[in-house]
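Participant: just the structure for this:
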Amino acid sequence: MKPAAFDYHAPVDLDEAVGLLGELGEDAKVIAGGQSLVPMLALRLAAVDHLVDLRRVGELRGIEVRDGALWIGAGMTQAAVERSAEVAEAVPLLARATRLIGHFQIRNRGTIGGSIAHADAAAEYPAVALALDAEFEACSPRGRRTLPAREFFTGWWSTALDPDEVLTGISFPRRAGRSGFAIEELARRHGDFAIAGAAVALELDDGERVRRCGIGLFGLGSSVQRAAAAEEALAGAVAADVRPDEIGRTAMTGLDSIPSDLHGPPEYRKRVGAAMVARAWTKALQEARNG
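Facilitator: This next block holds a predicted model:
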């Protein structure tokens, strides 16, 4: 199939891009790498009157330290994130998650901002952003604002971005202290979206108590989400006393919108999700202890 007809716009800078969105309103849709939107348009699962292509907007590219955090431009390709030694050192969870995204052809075109703004419930980047308490920068004709990851993802393929806003960059806390990171997922085939997965970001104090643990879940609801019950149970706990299988089961507490599809019913996804949390916790703990 072919997409329905639309008008194509290719702004050369951010001011022009947000100006177009302000003028065109909800009739416009931005495109970055196009690895999610183009198939949806081709299958006519989505339709737009105006397509605003951000590939020429240089302000959306770059990787640099800003205010102590690692800022990554929303227009950076996933392949560039994967190759970056700075990302691997400062935000290892993001680097490890990137390898799980699709295939290298997709990562060569897909962007970090596009994946996050698309907000697929089974995608890795949104879960990583949640686990790390990342912050998102957005720009509109009204100016710029920052949104915390906890408030960004609002439901099925939806975010807190307004129709005339562009996601410009993401700020990730840099690795510090005795920290460990891991991401685990189960997919039918390499490159498929995960049936269920978990991203864990852990920090221990000198007494091997849990100073912080963020757990992002994906494939287990209408949106990515934090495993709030498990995080609460882990706060201040002695790491040696934590049973991985118990934390995995606790992480499934309160999940009330687990999908049922050809991959399995909600009960199956919960079992898979619990196992992924347990595995990711175990690996993150080992790294934190060795680090």
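Participant: drop to CA atoms for contacts and neighbour counts, all remaining ones
Facilitator: OK.
Participant: where do the helices sit along the stretch 151-291 of the chain?
Facilitator: For the stretch 151-291 of the chain, applying DSSP state H, counting those that start in this stretch gives helices covering 228-234, 244-251, 266-290.
Participant: what residues does the longest one touch?
Facilitator: Meaning helix 266-290. 178-186, 195-204, 215, 217, 220, 239, 244-252, 258-260 (C-alpha atoms under 8 Å, 6 or more residues apart in numbering).
Participant: go again using 7 Å as the cut-off
Facilitator: 178-185, 195-204, 220, 244-245, 247-249, 251-252, 258-260 (C-alpha atoms under 7 Å, 6 or more residues apart in numbering).
Participant: need the helices of the stretch 151-291 of the chain in TSV (columns: distance to Arg211 and mean neighbour count).
Facilitator: Output for those, formatted as TSV (distance: least, C-alpha to C-alpha, whole Å; neighbours: other C-alpha atoms under 10 Å):
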stretch	distance to Arg211	mean neighbour count
helix 228-234	9	17
helix 244-251	16	20
helix 266-290	11	21
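Participant: now those helices as CSV including distance to Gly19?
Facilitator: Formatted as CSV, the helices of the stretch 151-291 of the chain follow (distance: least, C-alpha to C-alpha, whole Å):
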stretch, distance to Gly19
helix 228-234, 39
helix 244-251, 43
helix 266-290, 43
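Participant: between those helices, which one is closest to Ser115.
Facilitator: Nearest of the helices of the stretch 151-291 of the chain to Ser115, taken as C-alpha to C-alpha: helix 266-290 at 21.4 Å.
Participant: now do the closest one and helix 244-251, the angle between them.
Facilitator: 130 degrees (axes from the mean of the first three to the mean of the last three C-alpha atoms, to 10 degrees).
Participant: identify the residues contacting the spatially most central residue of the chain.
Facilitator: Residue closest to the mean C-alpha point of the chain, counted by C-alpha atoms, centre = their mean, is Pro126 at 1.7 Å. Contacts here follow C-alpha under 7 Å, 6+ apart; on that basis Pro126 touches Ile116, Ala119, Val224.
Participant: make it 10 Å
Facilitator: 112-113, 115-120, 134, 149, 152-153, 199, 216-218, 223-225 (C-alpha atoms under 10 Å, 6 or more residues apart in numbering).
Participant: sequence B follows; please return its structure for comparison with A:
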Amino acid sequence: MKPPPFHYARPDDLGEAVRLLAADEDAKALAGGQSLLPMMNFRLARPSVLVDIARLPELSGLRREDDVLVIGAGVPQRTAETAQLVRETCPLLGLALRHVGHHQIRSRGTVGGSLAHADPAAELGAAAVALDAEVVVTGTSGRRTVPAADLFVAPFQTSLSAEEVLTEVRLPIRDVRCGFAEIGTRSGDFAIAGVAAVLHLADGEVTEARLVGLGIGGTVQRLPKAEAELRGHALEDGVIDAAARAAADATSPPDDLRADPRTRRAALRSAVQRALKQVSNA
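Facilitator: Below is the predicted model:
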């Protein structure tokens, strides 16, 4: 398999990258390339120009700013997965990243690239929404901040304009418990269904719950009925089972070659149970 013809550009800075993207509506930013290049090989994507942003200094770095973990969009997923700072401040991110493809994929794929790709079965998208993250993007009109919940609009589509580059991810650092689980045919495959869970407990009861499912629709999505089953209760087996049933019953997953809706609902129910068990056993 070979991609269709394209031009290649490697800008020296972020400003030049934005100008190159703005100059051609069919141009596409290239970071790790772990999702874009296979799509090009299958002729599912046909960019006229690849603008290589992988080595831009503005997209690097991983740091803490007060109560926010800031990750440059160009940081490799494996780097974020193994970083001590991530484990200490945002453990859900590490839990989610373990499920992204294989070691080789995570070594090349970037944090920002996964979010910008907007795969509805992507682990990082679910984690970002569950953590109430924000992304910073830069375009011809300057910088702006977009809540992760507003980033994903359709399969492989975001709310960013064509010339905007996702430059960093900002994750609030909070005293919460988290869990992540997904069900797939094999380790490293795309998930049939999965969930990222973020809970706050006080006096043994759930006071806040954010559950975000993946692989169950056109985008990653909150599971409000399951969240409601948790709030105000101790995280016991009966409550966990009720939340898992509510999550499965309230979803309308797609029917495709990998799984039918019934299978996806069953997978989501199991994933919610597993993720909440992680939280209760923490």
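Participant: need the TM-score from the superposition.
Facilitator: Once superposed, the chains reach a TM-score of 0.96 (TM-score structural alignment, normalised by the length of structure 2), with 282 aligned residues with a C-alpha RMSD of 1.4 Å.
Participant: quick one on the thing from earlier: in what helix or strand does the residue nearest to the centre of structure 1 lie?
Facilitator: helix 124-132 (DSSP states H and E).
Participant: that helix vs structure 2 - mean distance after superposition?
Facilitator: Superposing on structure 2 and averaging over aligned pairs (mean C-alpha distance after the TM-score superposition for structure 1), helix 124-132 of structure 1 comes out at 0.6 Å.
Participant: ok now that helix, how far from the chain's centre?
Facilitator: From the chain centre to the centre of helix 124-132 of structure 1 is a distance of 4 Å (C-alpha atoms, centre = their mean, to the nearest Å).
Participant: can you give me the angle the helix or strand following it makes with helix 124-132?
Facilitator: Sequence order places strand 135-140 as the next helix or strand after helix 124-132 of structure 1, per DSSP H and E. Strand 135-140 of structure 1 and helix 124-132 are oriented at 120 degrees to each other (the same axes, to 10 degrees).
Participant: by contact count, what packs against the next helix or strand after strand 135-140 of structure 1?
Facilitator: Counting by DSSP H and E, the next helix or strand C-terminal to strand 135-140 of structure 1 is strand 143-148. The helices and strands touching strand 143-148 of structure 1, judged by 3 or more C-alpha pairs under 10 Å, 6 or more residues apart in numbering; DSSP states H and E, are strand 135-140, strand 166-173.
Participant: what about strand 143-148 of structure 1, how far off from structure 2?
Facilitator: Mean for strand 143-148 of structure 1 is 0.7 Å (mean C-alpha distance after the TM-score superposition for structure 1).
Participant: quick one, strands of structure 1?
Facilitator: Taking DSSP state E as the test, the strands found in structure 1 are 7-9, 28-31, 50-53, 63-66, 69-73, 135-140, 143-148, 153-155, 158-159, 166-173, 178-186, 196-204, 210-218, 225-226.
Participant: the helices of the stretch 151-291 of structure 1: which one's closest to Arg96 of structure 1?
Facilitator: Here helix 266-290 is closest among the helices of the stretch 151-291 of structure 1 (C-alpha to C-alpha), at 11.9 Å.
Participant: tell me the contacts of the closest residue to Phe152 of structure 2 other than its chain neighbours?
Facilitator: Distances taken as C-alpha to C-alpha, 6 or more residues apart in numbering put Thr158 closest to Phe152 of structure 2, at 4.6 Å, once the chain neighbours are dropped. Residues in contact with Thr158 of structure 2 (C-alpha under 10 Å, 6+ apart) are Leu115, Ala116, His117, Ala118, Asp119, Ala148, Asp150, Leu151, Phe152, Thr219.
Participant: how about 7 Å then?
Facilitator: Thr158 of structure 2 neighbours (C-alpha under 7 Å, 6+ apart): Ala116, Ala118, Leu151, Phe152.
Participant: which one of those sits closest to Asp260 of structure 2?
Facilitator: Ala118 (21.5 Å).
Participant: count the residues that sit near the closest one.
Facilitator: Other residues within reach of Ala118 of structure 2, judged by other C-alpha atoms under 10 Å, total 22.
Participant: now it: how far from Leu124 of structure 2?
Facilitator: Distance, Ala118 of structure 2 to Leu124 of structure 2, using C-alpha to C-alpha, to the nearest Å: 9 Å.
Participant: name the residue most distant from the centre of structure 1?
Facilitator: Gly207 (31.3 Å).
Participant: now do that residue against Val238 of structure 1, distance only.
Facilitator: In terms of C-alpha to C-alpha, Gly207 of structure 1 sits 8 Å off from Val238 of structure 1.
Participant: what do you get for Pro126 of structure 1?
Facilitator: 29 Å.
Participant: in structure 2, point out the residues matching the helix holding Pro126 of structure 1.
Facilitator: Using TM-score structural alignment, helix 124-132 of structure 1 corresponds to residues 123-131 of structure 2.
Participant: quick one: residues contacting Leu132 of structure 1.
Facilitator: Phe172, Pro173, Ala201, Gly214.
Participant: residues near Asp256 of structure 2, how many?
Facilitator: Using other C-alpha under 10 Å, the number of residues around Asp256 of structure 2 comes to 8.
Participant: what do we get in structure 1 for it?
Facilitator: By TM-score structural alignment, Asp256 of structure 2 lines up with Asp261.
Participant: and if you look at Gln34 of structure 2?
Facilitator: In structure 1, Gln34 of structure 2 lands on Gln35 (TM-score structural alignment).
Participant: cool, and Ala242 of structure 2?
Facilitator: So Ala242 of structure 2 corresponds to Glu246, using TM-score structural alignment.
Participant: please name the nearest non-neighbouring residue to its match.
Facilitator: The shortest distance from Glu246 of structure 1 to any non-neighbouring residue, by C-alpha to C-alpha, 6+ apart, is to Ala278 (7.9 Å).
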